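Engineer: Below are the sequence and a predicted model for it; my questions follow.
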Amino acid sequence: MTLKAPFPWFGGKSRAASLVWERFGDVPNYVEPFAGSLATLLLRPHEAKTETVNDKDAYLVNFWRAVQADPEAVAAWACDPINEADLHARHLWLLAQGDFRERMIADPHHFDAKIAGWWVWGLCSWIGTGWCVIRERGDGRPSLQLPHLGDAGRGVHRKLPHLGNAGRGVHRKLPHLGDAGRGVALAAYLGQLAERLHGVRVACGDWTRVLGDSVTHKHGMTAVLLDPPYDDGEMEYSAGGAGIAGAVRDWALANGGHRKLRIALCGYEGDHPMPDSWECVAWKARGGYGSQGDGAGRDNAKRERIWFSPACLRPQRSLFDALPDVSA
């Protein structure tokens, strides 16, 4: 069975995973500083070796840690029908868990199955962005600003739950998860994710923390997938991220010549002026809410690019690969 995250995630790279691994190869070490949905890791065609992932979003990292350690407990907390009152009440409760977020950063083994279950349940019920958004204030402390506070008549954050599919919930699009016995099926699926994630090191914090020598090339040939929040993206990331893409590009340029580093940098066409020694590969994303209609989201899906450092493999192409696409 093909594994994927049991929640929607804007910016996921599942459609590009095959071309990424084609250029990374079967490396002994893999590092992903912006974990997100872990689409690329979950679609790895090789046997897992040393793998390290990281994200600044404490709720996201907690979900992956909790699934690793206790998938049945996560499923128990996540398997509830959609209820708008519960959605808003749980959102407020989750945002108030400041001590939890601090422990996630300080303790690499800490997780909370209840928070993980409620977080993924809400993420699958929520429409668009804004679920568990934490913004940093000028003093570096989190600001629990909620979406739509300024909209008259919307209450605290009157986001409607996703009502397009009966019984949507966490088991929205996962294989073989029907309404009958959905709790058992969800627990079984999360158990499969736990088995795949066994041994994966899941860090929570700044992206640079997992890019030191001791985490990367000291383990041999290392693949580094850099998929930072895009500077001109339409989506709101729960852990912030404005302006990070430039710093990530600088790191990629500074380390791109390392013989033991195979680096992939993701962005939109024109985002990253990279040297000619880097291979630029175009691909088309599926898109999310922003891709509906004729807006910028649909255009951005066609602007996706991945730049691969000189140490990456260059797949051999046949004569047919050079032929123009006349199907459009």
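Structural biologist: It's in. Numbers count the residues shown, from 1 in each chain.
Engineer: alpha carbons only for contacts and neighbour counts from here, please
Structural biologist: Noted.
Engineer: you'd agree residue 65 is up against residue 204?
Structural biologist: No: the pair residue 65 / residue 204 is not scored as a contact, 10.1 Å apart, by CA atoms under 8 Å.
Engineer: Not counting its neighbours along the chain, what's nearest residue 296?
Structural biologist: residue 290 (7.1 Å; CA to CA, 6 or more residues apart in numbering).
Engineer: Strands of this protein, start to end?
Structural biologist: 29-32, 50-55, 135-136, 142-143, 201-204, 222-226, 261-268, 279-282, 304-308 (DSSP state E).
Engineer: neighbours of the closest residue in space to residue 216 that isn't next to it in sequence, just the number please.
Structural biologist: Using CA to CA, 6+ apart and skipping the chain neighbours, the partner closest in space to residue 216 is residue 222 (5.8 Å). Residue 222 has 25 neighbouring residues, counting by other CA atoms under 10 Å.
Engineer: try it against this one:
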Amino acid sequence: MNGFERSGRKVSAFPYIGSKTYLAPWVVEHLCDHETFVVPFGGAAGVLLNKPRSRAEIFNDRDEYVVRFFEAVRDRSDELAEAVRDIPYSRGLYNEWSRQFRDPEQDLGEDLVEEAARWVFLRYASFSGRYGQRAGFATDTPRKGPQKSEIWARVPERIQLLRDRFKGVAIECGDYSEQFKRYDGDDVLFYCDPPYTEEKDNYYRGPLFDHAGLVETLRAVDGEWIVSYSEPPEGLEDLATAVVERSYNRSASLDNSDRPERLYCSYDPAAAPMWSVVAQQTLPATDGGEQR
């Protein structure tokens, strides 16, 4: 039994569209036996943060802001926590830094720590978690439950906990295909959480994703893989050995409806040797760290 199964607690590094934080226990249940765990589409690291450690773990994202945030967490966590603590939950700062973030001619910060602190503030302060467009400032409301400003005030503590989990994790910044070439082999499991096929470019930063290219890449992989999709691209279901499905409410979707979440596996979870490790305590509960 894993730590999150005992406690019912799950954590995400920051609010991020498509994060698998709340689905992490379900995903982990379907991981086959492996020595090396590779996440080619890192995002908020929802699954990685909520699983016990593998012998070797690799986190990759093509977005340099995501990668530099985790590098700051791992290597300069005390400075980052202090920088975050000094940022008030301010609409004015959100508007200023949001403009800078979307201006290719401006830097979001003067060094790694300042940039990471301002960037993660934008993740917490952006309404609905949309990343590829300015979504507006997420204000506190009269409703019950933790307020946005209250959640932001807890982020310095979260950074210290993220640091502990990311010790020993290799961090890469590149296209997913580079990670398949670099790490493919026996006893390797790739967990892929690409953008959804139905999402548009205003949800994510960067160009529209080539789903057909991912399918072709998977055809050549020697290790095992498991891919999260709601609606798969053409050819993936034929390539997969097994498909596991459940319904899931994506709160950041436009219609706020339940949709299927599917795991496409290169192996059969009902027949393959499944991953078994000594359970360890995972990070404390998320209190608003995921957007879907």
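Structural biologist: Ah, there it is. Computed from a predicted structure; not experimentally measured.
Engineer: on that earlier part again, quick one, what contacts the residue nearest to residue 216 of the first structure?
Structural biologist: 27, 28, 29, 30, 31, 216, 260, 261, 262 (CA atoms under 8 Å, 6 or more residues apart in numbering).
Engineer: Please report how far the most centrally placed residue in the first structure lies from residue 4 of the first structure.
Structural biologist: By CA atoms, centre = their mean, the first structure has its centre lying nearest to residue 36, at 1.3 Å. According to CA to CA, to the nearest Å, residue 36 of the first structure stands 11 Å off from residue 4 of the first structure.
Engineer: Check residue 268 of the first structure too.
Structural biologist: Taking CA to CA, one finds residue 268 of the first structure at 24 Å from residue 4 of the first structure.
Engineer: for residue 240 of the first structure, same thing?
Structural biologist: Distance from residue 240 of the first structure to residue 4 of the first structure, by CA to CA: 24 Å.
Engineer: what do you get for residue 289 of the first structure?
Structural biologist: 19 Å.
Engineer: Tell me which of the two has more neighbours.
Structural biologist: A direct count of neighbours by other CA under 10 Å for residue 289 of the first structure and residue 4 places residue 4 higher, at 20 against 13.
Engineer: Now which residue in the second structure aligns to that one?
Structural biologist: Using TM-score structural alignment, the partner of residue 4 of the first structure in the second structure is residue 11.
Engineer: go on, residue 283 of the first structure?
Structural biologist: Using TM-score structural alignment, residue 283 of the first structure sits opposite residue 246 in the second structure.
Engineer: That match against residue 260, yeah?
Structural biologist: Yes: counting by CA under 8 Å, residue 260 is a contact partner of residue 246 of the second structure at 5.6 Å.
Engineer: which residues do these two both contact?
Structural biologist: With the criterion set as CA under 8 Å, 6+ apart, the contacts of residue 246 of the second structure and residue 260 do not overlap.
Engineer: separation between residue 160 of the second structure and residue 76 of the second structure?
Structural biologist: 10 Å.
Engineer: With residue 5 of the second structure instead?
Structural biologist: Taken as CA to CA, the span from residue 5 of the second structure to residue 76 of the second structure is 30 Å.
Engineer: my read: the residue nearest to residue 296 of the first structure touches residue 236, true?
Structural biologist: No: counting by CA under 8 Å, residue 236 is not a contact partner of residue 290 of the first structure; they are 11.6 Å apart.
Engineer: hey, which helix is longest across the second structure?
Structural biologist: As assigned by DSSP state H, the longest helix anywhere in the second structure is helix 112-125.
Engineer: Can you name every helix or strand that it contacts?
Structural biologist: Under the contact definition 3 or more CA pairs under 8 Å, 6 or more residues apart in numbering; DSSP states H and E, helix 112-125 of the second structure sits against helix 64-75, helix 77-85, helix 91-101, helix 148-153.
Engineer: which residues are in contact with that helix?
Structural biologist: 14-16, 65, 68-69, 72, 76, 79-80, 83-84, 89, 94, 97-98, 101, 107-109, 129, 131, 137-139, 148, 152, 289.
Engineer: Which of the residues you listed are buried? Put it as a ChimeraX command.
Structural biologist: Entered in ChimeraX, the line below selects the buried ones among those, by 16 or more other CA atoms under 10 Å:
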select :14,15,16,65,68,69,72,76,79,80,83,84,89,94,97,98,101,108,109,129,131,137,138,148,152,289
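Engineer: Stretch 225-237 of the second structure: end-to-end distance?
Structural biologist: 13 Å.
Engineer: One more: stretch 251-263 of the first structure?
Structural biologist: 10 Å.
Engineer: now stretch 238-247 of the second structure
Structural biologist: With CA to CA applied, stretch 238-247 of the second structure spans 21 Å between its terminal residues.
Engineer: What residues sit buried inside that stretch?
Structural biologist: For stretch 238-247 of the second structure, by 16+ other CA under 10 Å, it's 240, 242, 243.
Engineer: And stretch 40-55 of the first structure, by the same measure?
Structural biologist: 40, 41, 42, 43, 44, 48, 50, 51, 52, 53, 54, 55.
Engineer: now do stretch 229-249 of the first structure
Structural biologist: Going by neighbour count (16+ other CA under 10 Å), the buried part of stretch 229-249 of the first structure is 229, 230, 233, 235, 236, 237, 238, 239, 245, 248, 249.
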